[in-house]
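In: structure for the following, please:
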Amino acid sequence: VHLQPFSPQFIDPVLYQWNVSGDCSLHPVAGVTLHTRGSQCTDFLSIQKHIHLLEVTGSSHYRFALDWPRLFPKGDVLSVDAEAVRYYHCMLTELQKKGIRVAVTLYHPSIQSQTLGLPRMLHAQGGWVNTSTSDAFVDYATYCFQTFGPLVNVWITVNEPNRLTEAYNVSAKERDMVLRNVLMAHARAWKIYHEHFRQQQKAMISFALHADWAEPANPFVDSHTSTVQHFLFFELGRFLDPILQNIAYTDANSCHDCFQMPHFSKDERSELKGALDFIALNHFTTRLVYPKLKQDIKRSSFVHDYGCSFIADPTWASSNRGQAMVPWGLRKVLRWVKNRYGNTRPVIITATGIDDQSSYNDHLRQRYIKSYMQEALK
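Out: Just a heads-up that it's a prediction; the model follows:
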């Protein structure tokens, strides 16, 4: 039986209910006439709860992610789930009614999931190592632009692609393919939106990078200082440079010898150039870094990971789970981005926060948000 949301029209809850465990039929109740109606957004009680929470907190913006496997169970447009489409359309419509601006993430990888948040069929074919996933993403993005676009103010194509590439336990060459396929999927989706939807819908589009700051564990040791630069280029530069820097990367031409970039053809470099409307950063903390010991790493893999180890400064305030609260780290990462890419694109902090376990007296969270906002405004 395919279950549909069903709104009761009477106070008595037993008059309207699914006969799930019976003979799969709804039977009339003696003396009661049921007047049916078309489906409505109020069928989804979770939407009303979300909207209420946003209203009581005075929120003007709201960001959430679409569930790619839920919308496209088999990974292609032919398998679209109409009920999932209706749910998201209702959510966006209700947000628009309340005057809340919406940022929608097309693909939010779930590192804990076996499929990394991909439709199962795409994951079985190799996931982002396979170029077919890049093609499928472009089709999925195009469908979402067509279906939800008029109700969306900001699109995030992929959340934290710099973390996604590290989720693949594959060879360095295959990991480069993941980076290349994700970047090209984003660039192609951006181009489709720019050419076919932007004039009518007027939304902005980008991907959101995890953007923690790093400091040398020992600022008086050159290798520690250079490790910071390696970390930042690996964290941010390998995604932003091909789009915002006029550099023709090849396998032999690395970013200031920090890491090797996958090869992009001339046409691909042209597609990548300028393919984002703003720089989206997810910033949470700052860490101390130092080079990995030689016995812990082979030179052949050094250019394909962060190439460093992390430690925490015990003098920094931190949460119960060990997340350090270092407000000036946000200011430094914003300055690094500005110094490297200039004012060519606006910068938006798309995620931040700390794991305060208190539901009501969340003083740590309040202190975190206030201090980080102060640093961002300096």
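In: from here on, contacts and neighbour counts on C-alpha atoms
Out: Fine.
In: wait, a strand at Ser206?
Out: Yes. With DSSP: H, G, I helix; E, B strand; the rest coil as the criterion, Ser206 is located in a strand.
In: can you pull the contacts of it?
Out: Trp155, Ile156, Thr157, His186, Trp190, Ala275, Leu276, Asp277, Phe278, Ile279, Ala280 (CA atoms under 8 Å, 6 or more residues apart in numbering).
In: quick one, helices of the protein?
Out: 45-56, 68-71, 82-97, 120-124, 131-148, 161-164, 172-196, 198-201, 222-232, 238-244, 266-272, 299-302, 327-341, 363-376 (DSSP state H).
In: closest one to Ala208 among those helices?
Out: The closest of the helices of the chain to Ala208 is helix 161-164. By CA to CA, the value is 7.5 Å.
In: how much space between Gly274 and Ser265?
Out: To Ser265, Gly274 is 16 Å away according to CA to CA, to the nearest Å.
In: which one's more surrounded, the two?
Out: Each of Gly274 and Ser265 has its neighbours counted (other CA atoms under 10 Å); Gly274 has more, 20 against 12.
In: run this one through as well so I can compare:
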Amino acid sequence: MLRLKMLILLSIVVSSVFPCAASDDKRNFTEGFYFGVMPENFTWGVSTAAFQIEGAWNEDGKSESIWDRFSHEGGHIALNQTADVSCDSYHKWRDDITILKELGVKHYRFSLSWSRIVPDPTTGEVNQAGVNFYLNLITALKEAGIEPMVTLFHWDLPQILEDNGSWGNETIIQQYKHYADVAFSHFGYWVKYWLTFNEPWVVTWSGYGIGEYAPGIKQPATLPYLYAHTIIKCHAQAWHLYDTTYRPRFNGMVSITLNTDFFAPKNSSKPEDVEAAERAAQFSVGWFAHPIYVDGDYPQVMKDYVQRNTNSTDGSSRLPKFTDSEKLFIKGTFDYFGLNHYSTSLCEPADAAYQASVPKGYLGDMEVKLTRDPKWQKSSSSYLYYVPWGMRGILNFIRTNYNNTPVIVTENGVTDRNGTLLDFFRIQYIRAYINELTKAALIDNCNVIGYTVWSIMDNFEWTSGYTQKFGLYYVDFDNPQRPRVAKQSGTWYKGVIADHGFPDPMFPPKDDLRRTT
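Out: As a prediction, the model looks like this:
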């Protein structure tokens, strides 16, 4: 009875934002809140990244990464903050296990630091202290009944490799393969879920196109395409390595995590806006997904538009070409689809003024004007608007474009600036996005098998430093002990996990007595 009262109270609190369906058949009411419980094998989790939480930036043999260098240079990060200590998870990983157990998550997504495991990839020597750190974390997770979901690369390239030509030097392909081999061989027995790269779109565009992220290089016309080409080859090498050498022993799954908005036509009745939305999607998620999930090559619309904007006399393009053998090697290198989704963009054909305002290269090549509806609720992050229906939209895009491949949402969340423990806006955001995911899964038959909140706790949010906070747990970065304190959103998410979704409060499942307090 107490639990029913709490559910009714929560419905009253958020009813102005999420009107409940007044329909005998909730499956026919797709605009309001949808009650539904996810399938038994659906997995709930939270996520972090090594650079953002570990600290210990130069301890126990770890080498410098491009984000260490970028933050130490000054002028790149809000308030000139660094991640030298951050959440201190290198020393306080047991505290992280404690709060993961409190939440009751089924999986924990985190990344390995390449610089910590193989400090000098040009020699390939393994740092046993780094290996031991992750072994302790991974085995403790398994003992707690939590599946480790391990990302090999979450933006923190060893500075040695950046100095050695970065992703433009193809020796990095074998160096990355060696790093993957070290990870698979040491941790593969315990790890079921692997991700080769996190958000290669951000790596290439933000790091080497507009230069807002490490290493801060601005060559938008060429480097994003060239470096993405190499990253896709690295991914394929790691997948095949696992498939041939480690899958027979460990039977895990390997994929890549791609970030994308949902791209909606500004006016759905205008064919040109519909076409612009499709083109934007192919230039964004399709840039990496089409080679991996479709045919080993870039989307045709992307090849056509980059070539016509290259303005070459010989018909060449700034978009590199895969050989036929490379296409065969890249095609099908996935076991599921890792999706990071936060917001939505409205699309229409770019006019001359818009084209003139964007950097020459990638953004100009797609010839799409991207805007936001002024009525959409903003977050503390400039790119993140509250548009829950975009979650359902992007999941259906994946269903129709990539053969309904199983999807794990590997990141979704929202920022604030003060770290308040009473973060009802975060509950509002995550609740609505999970509900749209539920509709996609249970109404539209999208093959969604997992959901992951970014992030378990407040951490170093890249160029925003500690001024933007995503966490379900508050971290006091002025306290040397870095205590983790549950926010209201953490308590709420714990209930969603226990309920396995949103059971109808009027018709609870038969085993609902498991949660009476």
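In: count of residues packed around the residue mapped onto Leu122 of structure 1 from structure 2?
Out: Using TM-score structural alignment, the partner of Leu122 of structure 1 in structure 2 is Leu161. For Leu161 of structure 2, the count of nearby residues is 19 (other CA under 10 Å).
In: same question, Gly307 of structure 1
Out: Gly307 of structure 1: 24 neighbours (other CA under 10 Å).
In: OK, contacts around it?
Out: Thr227, His230, Phe231, Pro291, Lys292.
In: contacting residues around the third one?
Out: For Phe231 of structure 1, the residues meeting the contact criterion (CA under 8 Å, 6+ apart) are Ala214, Tyr306, Gly307, Cys308.
In: ok, and the residues you listed in structure 2?
Out: Retained in structure 2 (both residues aligned by TM-score structural alignment, their matches' CA atoms under 8 Å) from the contacts of Phe231 of structure 1: Ala214, Tyr306, Cys308.
In: I figured Arg70 of structure 1 hits Ser79, correct?
Out: No. With contact defined as CA atoms under 8 Å, Arg70 of structure 1 does not count as touching Ser79 (9.9 Å).
In: contacting residues around the most centrally placed residue in structure 1?
Out: Centroid-nearest residue in structure 1: Asn159, 1.7 Å away (criterion: CA atoms, centre = their mean). By CA under 8 Å, 6+ apart, the contact set of Asn159 of structure 1 is Thr105, Tyr107, His108, Pro109, Phe207, Ala208, Leu209.
In: between those, which has the most around it?
Out: Top of the contacts of Asn159 of structure 1 by neighbour count (other CA under 10 Å): Phe207, with 28 neighbours.
In: so what corresponds to it in structure 2?
Out: In structure 2, Phe207 of structure 1 lands on Ile256 (TM-score structural alignment).
In: do Arg63 of structure 1 as well
Out: The alignment partner of Arg63 of structure 1 in structure 2, by TM-score structural alignment, is Arg109.
In: counting neighbours, what do you get for that match?
Out: That count, for Arg109 of structure 2 with other CA under 10 Å as the rule, works out to 24.
In: check contacts around Ala317 of structure 1.
Out: Ala317 of structure 1 makes contacts with Ala324, Met325, Val326, as judged by CA under 8 Å, 6+ apart.
In: most widely separated two among the contacts of Phe231 of structure 1?
Out: Greatest spatial distance among the contacts of Phe231 of structure 1 (CA to CA): Ala214 and Gly307, at 12.9 Å.
In: in a markdown table, list the contacts of Phe231 of structure 1 along with distance to Arg345 of structure 1.
Out: Output for these, formatted as a markdown table (distance: CA to CA, whole Å):
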| residue | distance to Arg345 of structure 1 |
| --- | --- |
| Ala214 | 23 |
| Tyr306 | 26 |
| Gly307 | 29 |
| Cys308 | 30 |
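In: identify, from the residues you listed, the entry nearest to Ser358 of structure 1.
Out: Nearest to Ser358 of structure 1, judged by CA to CA, of the contacts of Phe231 of structure 1 is Ala214 at 28.0 Å.
In: skipping its backbone neighbours, what lies nearest that closest one in space?
Out: With sequence-adjacent residues excluded and distances taken as CA to CA, 6 or more residues apart in numbering, Ala214 of structure 1 is closest to Arg287, at 4.9 Å.
In: quick one: what's aligned to that neighbour in structure 2?
Out: The equivalent of Arg287 of structure 1 in structure 2 is Ser345 (alignment by TM-score structural alignment).
In: same list (the kept ones among the contacts of Phe231 of structure 1) but as JSON lines, adding distance to His194 of structure 1.
Out: Shown next, in JSON lines, are the kept ones among the contacts of Phe231 of structure 1 (distance: CA to CA, whole Å):
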{"residue": "Ala214", "distance to His194 of structure 1": "35"}
{"residue": "Tyr306", "distance to His194 of structure 1": "33"}
{"residue": "Cys308", "distance to His194 of structure 1": "38"}
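In: which ones among the residues you listed are found in strands?
Out: Among the kept ones among the contacts of Phe231 of structure 1, DSSP state E puts Ala214, Cys308 in strands.
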